[in-house]
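> Need the 3D shape of this:
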Amino acid sequence: MELKIRKAQITDLDKISAIEAECFPPEEAASKEKYTWRLANYPDYFIVGEAEGEIVGVVCMIPMATPVIDDDIFEMEKVPMGTVCAVLSVMTAAAWQKQGVAEQMLNAAVETARQLDMTSMALTCKEHLIHYYARFGFEKQGISASVHGGAVWYDMVKTL
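Alright, predicted model coming up:
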């Protein structure tokens, strides 16, 4: 199954928020308000994947100047800039998981970052996902300074 991947639109936010609620516990999930802010400020960095006419995958990114993610990036107070592409969310709707959606979305995210002249990509993930992101060329940097949602996160970086 091949996804139709496109930039997110304001009309997608209800579905994006629903997928977020399926993928993350409430203390880690971004609000619809945060997604609205990210889409308004970084429309080129926010992509969705469609299958059978519905959104089934989401990648939300944002540019930053630091090499790894810190918790400030999750707030809406400043508009960061830089050449590092922070991957804030990689999500697949529950009914579509384990069907290659995230793989297609991540490949599209890497291509998007390259087209936007980013020099690297950074993300945080839980320990059980380190090997997954390594398949896409992300290298583990160690335990992250981020304590977002009270979880233990690991920094992963990919040079573009």
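> hey, let's count contacts and neighbours off CA atoms from now on
Fine.
> in this protein, which helix has the most residues?
helix 101-115 (DSSP state H).
> Buried residues, it. List them.
Buried positions in helix 101-115, judged by neighbour count with 16 or more other Cα atoms under 10 Å: 101-106, 108-110, 112-113.
> That helix packs against which elements?
Counting by 3 or more Cα pairs under 8 Å, 6 or more residues apart in numbering; DSSP states H and E, the packing neighbours recorded for helix 101-115 are strand 46-51, strand 54-64, strand 84-92.
> how much does that helix deviate in direction from strand 46-51?
Angle, helix 101-115 to strand 46-51, by axes from the mean of the first three to the mean of the last three Cα atoms, to 10 degrees: 140 degrees.
> Now do helix 101-115: everything it contacts.
2-3, 5, 45, 47-49, 56-59, 85, 90-92, 121, 136, 160 (Cα atoms under 8 Å, 6 or more residues apart in numbering).
> Please apply the same query to stretch 144-159.
Against stretch 144-159 from outside (Cα under 8 Å, 6+ apart): 27-28, 67-71, 119-127, 130, 133, 137-143.
> excluding its backbone neighbours, what's nearest residue 124?
residue 155 (4.7 Å; Cα to Cα, 6 or more residues apart in numbering).
> and for comparison, fold this next one:
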Amino acid sequence: MSKENTDKKMFERYEFRNIHMEEISQAAEIEKICFPPNEACTYKHMEERIKKARELFLVAVDRDTGKIVGFLNGLATNREHLTDDFFEDADVHEADGRNIMLLGLDVLPEYRCQGLARELMRQYLEREKQKGRKRVVLTCLPDKVRMYEKFGFEDHGIGESVWGGEAWYEMSIILNE
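Alright, predicted model coming up:
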């Protein structure tokens, strides 16, 4: 199947858009499914992020069910590195910040291995590039480094974050010089 046909099928099956305020519970539940308790964002923190930076939540909605099946979210900042305060304090969001700190890529298990995470990332990066953002930074565990490298991110080794008691690799991608 050609890339064009794959892309067409992706858009036929899913709607990609910003999150709606009434979808906070859905997002918080997906987060609990996708991350272990020590790493998952709480309902309270999810609500604060959505209220502060709803435009930085890109969701994939299954057109058949009308439910969110995956999302990508972040906060804008002028800071260069992702630290744990981004996970807990939405007030660090600077709407006109030149960088985006990605805080989660969530795809429900039954929707994985179909290119959905790749498409969410592709759209998110393109959207933020068009807004003039400089770079996107994320942290991940060692088993996800290769996946993010395939998305175009550069591995910078172990970063500053110790969120959830883990050692996280910091990765980034340049959108605009």
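> ok so, going back, give me the angle between the longest helix of the first structure and strand 84-92.
Going by the same axes, to 10 degrees, helix 101-115 of the first structure makes 160 degrees with strand 84-92.
> tell me, the very next helix or strand once past helix 101-115 of the first structure lands on which residues of the second structure?
Toward the C-terminus, helix 101-115 of the first structure is succeeded by strand 120-125 as the next helix or strand (DSSP states H and E). Strand 120-125 of the first structure lines up with residues 135-140 of the second structure when matched by TM-score structural alignment.
> now do stretch 31-41 of the first structure
Counting by TM-score structural alignment, stretch 31-41 of the first structure corresponds to 42-52 in the second structure.
> Next, the buried residues of the matching stretch.
If you call a residue buried by 16+ other Cα under 10 Å, then stretch 42-52 of the second structure has these buried ones: 42-43, 45-50, 52.
> which SS state does the aligned residue in the first structure for residue 114 of the second structure fall under?
The equivalent of residue 114 of the second structure in the first structure is residue 99 (alignment by TM-score structural alignment). Per DSSP: H, G, I helix; E, B strand; the rest coil, the local secondary structure of residue 99 of the first structure is coil.
> Measure how buried the closest residue to residue 99 of the first structure other than its chain neighbours is and give me the count.
Closest residue in space to residue 99 of the first structure, ignoring its immediate chain neighbours: residue 1 at 8.0 Å, by Cα to Cα, 6+ apart. Neighbour count of residue 1 of the first structure, defined by other Cα atoms under 10 Å: 9.
> Same check on residue 151 of the first structure?
Neighbours around residue 151 of the first structure, by other Cα under 10 Å: 12.
> Please apply the same query to residue 74 of the first structure.
Residues within reach of residue 74 of the first structure, counting by other Cα under 10 Å, total 14.
> corresponding residue for it in the second structure?
By TM-score structural alignment, residue 74 of the first structure lines up with residue 87.
> Tell me how far that match lies from residue 139 of the second structure.
11 Å (Cα to Cα, to the nearest Å).
> Common neighbours of the two, please.
Going by Cα under 8 Å, 6+ apart, residues that sit against residue 87 of the second structure and also against residue 139 are residue 103.
> which residues of the second structure does stretch 6-21 of the first structure align to?
Going by TM-score structural alignment, stretch 6-21 of the first structure sits over residues 17-32 in the second structure.
> Need the buried ones from the contacts of stretch 144-159 of the first structure selected in PyMOL.
PyMOL command restricting the contacts of stretch 144-159 of the first structure to the buried ones, with burial defined by 16+ other Cα under 10 Å:
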select buried, resi 67+68+69+70+120+121+122+123+124+125+130+133+138+139+140+143
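> So residue 157 of the second structure belongs to a strand, correct?
Yes: under three-state DSSP, residue 157 of the second structure sits within a strand.
> aligned partner of it in the first structure?
Match for residue 157 of the second structure (TM-score structural alignment): residue 142.
> Of all the residues in stretch 15-27 of the second structure, which ones are buried?
In stretch 15-27 of the second structure, counting by 16+ other Cα under 10 Å, buried: 16, 18-19, 24, 27.
> Return the mean post-superposition distance for the longest helix of the first structure against the second structure.
Its aligned residues in the second structure lie a mean 1.2 Å from helix 101-115 of the first structure after superposition (mean Cα distance after the TM-score superposition for the first structure).
> Measure how that helix sits relative to strand 120-125, angle-wise.
Here helix 101-115 of the first structure runs at an angle of 150 degrees relative to strand 120-125 (the same axes, to 10 degrees).
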